[in-house]
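**Q** Output the structure for:
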Amino acid sequence: MDKSLIASWFHRPLPFLLISFVFGLMVGEIHPVAEGFILVICILSLVILLIHILKRKRPTFFLPLIIFFFLGIQFINCALYPKFPSYHISKFIDKGKVGVIGTVTRPPLYLPDKMRLFVSVERIRLEGKFLEVTGLMALTIKEYEGCITLGERIGFTTKLQPIRNFNNPGGFDYRRYMASQGIWVRGYVRREEEIVCIGEGKVSPWLKGIEVFRTKIRMFLEGHLEFTTLGIYKALILGERSGIDKTTRNHFNRAGVGHILAISGLHIGIIAFISFYMLRRLFLLSERLTLRFNVFKLAALFSIGPVITYAFVSGMAVSTLRATIMILALYACIILPRQRDIYNTVALAAFIILIMSPASIFNISFQLSFASVFSIIYLTPLLISVSLKNEEDIPIKTPPDFQRRLLKFIMVSLVVSFAAILGTAPLVAYHFNRISIIGILANLVIVPLIGFLALPLGLLSVIIAPVSQALAMIPLNIGAVVLGISLSIIKFFSALPLASFRVATPTIPEIVLFYALVFLLFNIKRWGWTRYAIPIVILLGLFDQVYYYYRNHYNSHLKVVFIDVGQGNSTLIQFPRGKNMLIDGGGFPGSSFDIGERVVARFLWHQKIKNIDYLVLSHPHPDHLNGLPFIAENFKVREFWSNGESVDTEYYHRLMSIIQRKGITKPGLGELKDVRDINGAKIRVLYPPENFIKDKDIRTWRSLNNNSLVLKICLGNNCFLFPGDIESEAEEKLITLHPHLTATVLQAPHHGSGSSSSLEFLERVKPRMVVFPVGLPNRFPHGDVIRRYRGLGCEIYRTDRDGAITITTDGDRLTVQKFLDSG
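**A** Now for the predicted structure:
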């Protein structure tokens, strides 16, 4: 083994142990391992390690790594697959409506169209009996006034439901995210009036006091700021982002400064830096303090107070807690009288966080925070050494000339920004599918304006407000002006051509190859072997790209994916040789949750799809329509197909506006009637008839559902029928128009409602398989409909139980793959 690696191991062991621990967390999340096996391995490794120590031999390099690897597996097993007692709240899921009594133990979470309470449950009333229970649940309230606060003991009636995911490849694991916060159960009430406030619960008085202070800050900000600056200041100070409108959020994201809106290591670090700098300057004014104490360490010690205070005022979200631990670890590194190593310190902070919350390794903020810190401390010195000609030019020493000092400050800021963006780019692409080209320059301007001016001014105003609101308005108004200027600059950057662009989701091997290439390029002068390794990494990357291009563009199969969008419909059809069609985009009526952005697009990007040749809207109901505007906006769409029926809704108007602005072809219903051949696959629009809109006046059954666009797609001997939400009346009309409806696979009409899937229709279609696009909890599919399909011998698939369902055919054989395939 390389001697330099062994030397690094004994000089800074924590990074190596951290990597091993993280690897264990990732393996344990994929496949749980028996506790007994882990215990045996750890005991054997410890025994061997102790023998080495007793014999005064240098311990072997691998034994500690093995121990920490299996500890990682055990920690993640306990976090994600816990063994709850019989009285835990999760044991009473899906038992119908139950009465619940508990205490709000965390600050309420305000979302754009709802409020969420985190309730520590004490008792439930089930079937007339009161039962003592434990556990934390999330309660969502649709219509709220915000009267319920932290520490209140409340009672309500709800259905206890498990935390569920949209089960698609590449989907966000919401269940794992909630599990990392100790939440396994959710409930819902429509109105806040349905909740009874019983009194004060058992919550720490100082925690309650902090929430009271947060409420006063919120009221102060709401009383003195306009909407846009109010939303941003609430995000920066209180950690509440619900007041930021989607347009403003998009401007921040396109400019590459969206991270500023979420309190993280950047914000905590800025407060830590400002506190440290000001306290150090203050202490230096005292000759007595300077002579008696190490002012550097004293400033670090007293800076802990402002950092912790800001963390609590901002709501102490999980990401804020992680950032605070990291900063405190760095302060400890300064204060403690021992040799310091920055890598060991950062690794220690990561260890503390992962031991407290093992599932944090999968959290976006954790990954971005530590990736940016590691890349800054590793890449910045290398970049500066390349940029500066000799050691005297390193900008730690104060140059005599102001202009020279300013230029060096700008250069170092650019280098740090570049290092952070380079280190986090693959993770940003993986989680957000966006790369910002202008981000380096935008961060150079916006971070000082918002981070070092607007944020401190806002905090200063809320500190002064309890004493004098008139005085507090001075820094608040200045901060609002700074935010206004910042917003104007952000809008300018975001409007630039190619300011940012969407990318397909990189795979884990692709991310590893990227980091390997960066590491090798920055060490090309240090190790000679890197000159041979770099071409190998590049070739592997090219092979990876060729593989996915060939898979998507030279495949002779027809693949149909019924995407899990809950109670709604969205289906991807991949034709032979790379053409793509998306039928519907899912959606929830009356909800701000953009399923197109959060579910459908994530799935498409995971499949390396950026072009949709045919975007189809079967009919303009929210559960089919609302996800399509985001797809039309962020993917290259060639044609838009619909029956031409319009509705007066926000999502429909937005979709039509995007189609018109982007010049997307919109063929009429008459043009769609012709049979199309797409690389061997034949597609035909069977319904509705061209005169259906005129027919609506005389036929009362012609609803939006019964006017759904019906498509039939065939390759060889296998056909797929997509009837939208037609019901029995439209099924009868379809049979009249097209007596030969035989199809191998049928998407159940209207999600399997009792008013659809008539026996006559099914006997004409004669499906071998039926797919129900449904969500939980739901009344669909109807029991009689299920029995009808079973009576015909159909194979039954459901997106609520099977997740995304992929059916592939070469024209003869048919293969089915379920995302939640238990087999």
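**Q** switch to C-alpha atoms for all contacts and neighbour counts from now on
**A** Will do.
**Q** Please spell out which residues along the longest helix seen in the chain are buried.
**A** Among the elements of the chain assigned as helix by DSSP state H, the one spanning the most residues is helix 402-432. By 16 or more other CA atoms under 10 Å, the buried positions in helix 402-432 come out as 408, 411-432.
**Q** ok, now stretch 529-548?
**A** Buried residues in stretch 529-548 (16+ other CA under 10 Å): 530, 534, 537, 541.
**Q** How about stretch 90-107?
**A** 90, 92-93, 98-107.
**Q** Nearest to residue 726 among the residues you listed?
**A** Taking CA to CA as the measure, residue 93 is the one of those closest to residue 726, at 33.8 Å.
**Q** Tell me how far stretch 281-296 lies from the chain's centre.
**A** Its chain's C-alpha centre and that of stretch 281-296 lie 46 Å apart, by CA atoms, centre = their mean, to the nearest Å.
**Q** Here is a second sequence; please produce its structure as well for comparison:
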Amino acid sequence: AAAAMALGVGAQRMSVVQAPEFPPDHVARLTLPLRTALEGRIAAAPDRRDGRTVLLVAAEAVGRGTARRRASGLVRVGVRGRAPAWRYGDRLRVDTILRAPRNFESPGRFDYVGHLARRGVHVTAFVWNDETIERLPPSAAGLRDALEAWRSRLATTIDGAVAPPAGAVLQALVVGEEGGIDAGLRDAFSRAGVVHILSISGLHVGLVAGAAFALFRWLLTRSEWLVLAVDVERAAAVASLGPVVLYTALSGLGVATLRSAIMVVVAVLAGLCGRPVDVLRSLAVTATILALAWPGAPLEISFQLSFVSVLAIVVGTRRLGPARNARGWRARLRAAAVVSPAALLGTAPLTAFHFHQVSLVGLVANPIAVPIFGSIVVVLGLAGALVEPLAPAAAKALFRLAGLVLRPGIAIVRRLAAPPWAAVDVPIPTVGELALLYATLAGLVLLPRRGGRVLAAVALTGLLVDAGWWVRERSGPHLRATFLDVGQGDAGVLELPGGRVVVVDAGGFPGGDFDTGAAVVAPFLLTRKILRVDAVAITHAHPDHFGGVAYLLAHFHPREFWWSGVPGTGVEWQRLMAAVQASGARVRRLDTTAQLAPDVAVLHPPPDLGTPSINDSSLVLRVHSGRVGLLLTGDIEAAAEQRLLADPARLPSVVLKVPHHGSRTSSAPGFVSAVAPVVAVMSVGADNRYRLPTPEIERRYRARGTCVLRTDRCGAVTVETDGDRLAVDSMRGCRCPATAR
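**A** I've put the predicted structure just below:
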């Protein structure tokens, strides 16, 4: 009954996230996008990482002058750079564009919209320079302001006392501030399977609880009257909750920290009631409390990993560890030996689902890293935090000592993460496959009982059937092309008959740090169980087409790299060329004389191209299966279209990737007529600053009966053919009544 009630209340609470009811003055009710002035108060500690700062602003007003009006709701404001001047509680005004958050609607994508909604954020904005942000008079300070000021002061003290990267790691362990950890070091921790130690969790909270309990028990036993009057053990346990709550708030209220703190509270309450503490019951109660208090919490990656890891450790030690009544160093050693394998095995399906990577070296790394980062460093760091308000010099000394311990620990993690086999990229399982994997693990835990044997056998059979389906799907005779939603850019994946895979462009944001290869293209490939591609092609040297290619070269080991031979310029191009060289892929400069495969032809550029614009140097590829042809055109413009019209017999295609995102410089009437597409795919970003596609170009295609699908409205578009019929699908449900002619 309690479980049913919790599920009912949880479902009702989820409606707050899925279908929120906004007050009349909420910023989400504005007509977005909207260029306006935003006034508000910073409602959380600024998140500084990867060359940008995120300010969570509680809106107070929008507009200026007579257009100014009261507003409410949270706005996520991204700021280029570290914006060091801004702190929790500061009030500000900034001219910006308010937008509704949007996902890249491609298979395997991260649900950014849901992630923000679970935090009460439904509007975003971006500022190129924090100097354009105007500071407003402060409002009255409260307890949270004082706590955040302490956090900020500790982070500043650590930053001044301990050089990077050790200083950044120490900030993560003491105050939960992970923004200073660079991407390379974070990747090393992830590959080594120890990234969890960068988050404040059970070990840290347990140290605080244990130390506080010991201190209060010692203080209470100093008084003979108290020893006789009260139960010292229970009183010390209750008193220890104060430091636990303080540390939980100081560390930023992360999910793993909250889970640990609530479990401590549950254990203390059980002790006060004279009942034994059962870890699994405490875990279930904690999960229920968090799920009810924070709508949508079970959908958070940190929630899932935190609870599943603890569950795996408890189940693993009960199944494979020493007997409950066993004592001595052998029992403790056996229990410790089970912890790391149990946690890694229990969370492996989830890490594959969310991060498409599984660490192999984690079995060795965790027993080495956890004592360094989770015990010695945390004790020194927390001691420094405790004495900082009274003795800043002593705090600096303790932080420096913690930094000295961290340096060899970081070196060990980097060394363990260095081998190529330390972590392996794995396909992303579907939700059904995830259930089968956990059913298999559950069956193995229950062995040798009959129920365990049946469960394991059924789950393994399901996995084998699923694997057989994927082998058939991947090696079948069909041609499948997916045009991914990468914003204002291009990215396409060709799955050719026989299992061959070619990636044509991978999107990119010029001047930005968002990697579309890692965030959009790679997850799509892994949802299709593709771990290696035959070729990666860039149609031309513009970063909105090649920006994500470097990641694919490093992780999907293509045999060949195709391009037109016309180079780009700038740092991003140099980075791509370095990645090409490091990948070892065979580099092929393609023109119309190139011989690729019977079903793949190069229609442009010609070998005597001369010196065209970069757009007009684009590769044009035609792929066909039976009577169905697909024409991929890059960003060709009028001059290249005229060259193609010199041999119009090669152009007719059922599916056309519209040139240059639907710009008026392309898709001339003669070219559109020569191709005569049934389906035209326009790869464009929502509300893009170029205002593409041009309305007249879109009308030109629709006027001749072509089914036009735009990635900003339809998400990723997939076309599949057996050489006769054509099936069209999209992430947002757009359809075409299209068949081959």
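**Q** Report all helices and strands that the helix or strand hosting residue 642 of structure 2 contacts.
**A** Here residue 642 of structure 2, judged by DSSP states H and E, is contained in helix 638-644. In terms of contacts (3 or more CA pairs under 8 Å, 6 or more residues apart in numbering; DSSP states H and E), helix 638-644 of structure 2 is packed against strand 600-604.
**Q** What is the corresponding segment of structure 1 for the strand it packs on?
**A** Mapped onto structure 1 using TM-score structural alignment, strand 600-604 of structure 2 covers residues 683-687.
**Q** Centre of the chain to the matching stretch, how far?
**A** Relative to its chain's centre, stretch 683-687 of structure 1 lies at 37 Å (CA atoms, centre = their mean).
**Q** That stretch against structure 2, how far on average?
**A** In the superposition with structure 2, the average deviation recorded for stretch 683-687 of structure 1 is 1.2 Å (mean CA distance after the TM-score superposition for structure 1).
**Q** which residues touch that stretch?
**A** Stretch 683-687 of structure 1 has contacts (CA atoms under 8 Å, 6 or more residues apart in numbering) with 672-677, 707-714, 734, 738.
**Q** circling back to that earlier point, tell me the gap between the longest helix of structure 1 and the middle of its chain.
**A** A distance of 24 Å separates the centroid of the chain from that of helix 402-432 of structure 1, by CA atoms, centre = their mean.
**Q** Same question for stretch 407-424 of structure 2.
**A** With CA atoms, centre = their mean as the basis, stretch 407-424 of structure 2 stands 22 Å off its chain's centre.
**Q** can you pull the buried residues of that stretch?
**A** 407, 409-410, 412-414, 416-417, 422-423.
**Q** Show the contacting residues for the aligned residue in structure 1 for residue 558 of structure 2.
**A** Aligned counterpart of residue 558 of structure 2 in structure 1: residue 637 (TM-score structural alignment). Counting by CA under 8 Å, 6+ apart, residue 637 of structure 1 touches 611-615, 664.
**Q** can you do 6 Å?
**A** Counting by CA atoms under 6 Å, 6 or more residues apart in numbering, residue 637 of structure 1 makes contact with 612-613.
**Q** Help me confirm that it is found in a strand?
**A** Yes. If the criterion is DSSP: H, G, I helix; E, B strand; the rest coil, then residue 637 of structure 1 is within a strand.
**Q** circling back to that earlier point, could the buried residues of stretch 529-548 of structure 1 go into TSV alongside secondary structure and distance to residue 647 of structure 1?
**A** Output for those, formatted as TSV (DSSP: H, G, I helix; E, B strand; the rest coil; distance: CA to CA, whole Å):
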residue	secondary structure	distance to residue 647 of structure 1
530	helix	61
534	helix	56
537	helix	53
541	helix	47
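**Q** List just the nearest of these to residue 179 of structure 1.
**A** Checking the buried residues of stretch 529-548 of structure 1 one by one against residue 179 of structure 1 (CA to CA), the nearest turns out to be residue 541, at 35.0 Å.
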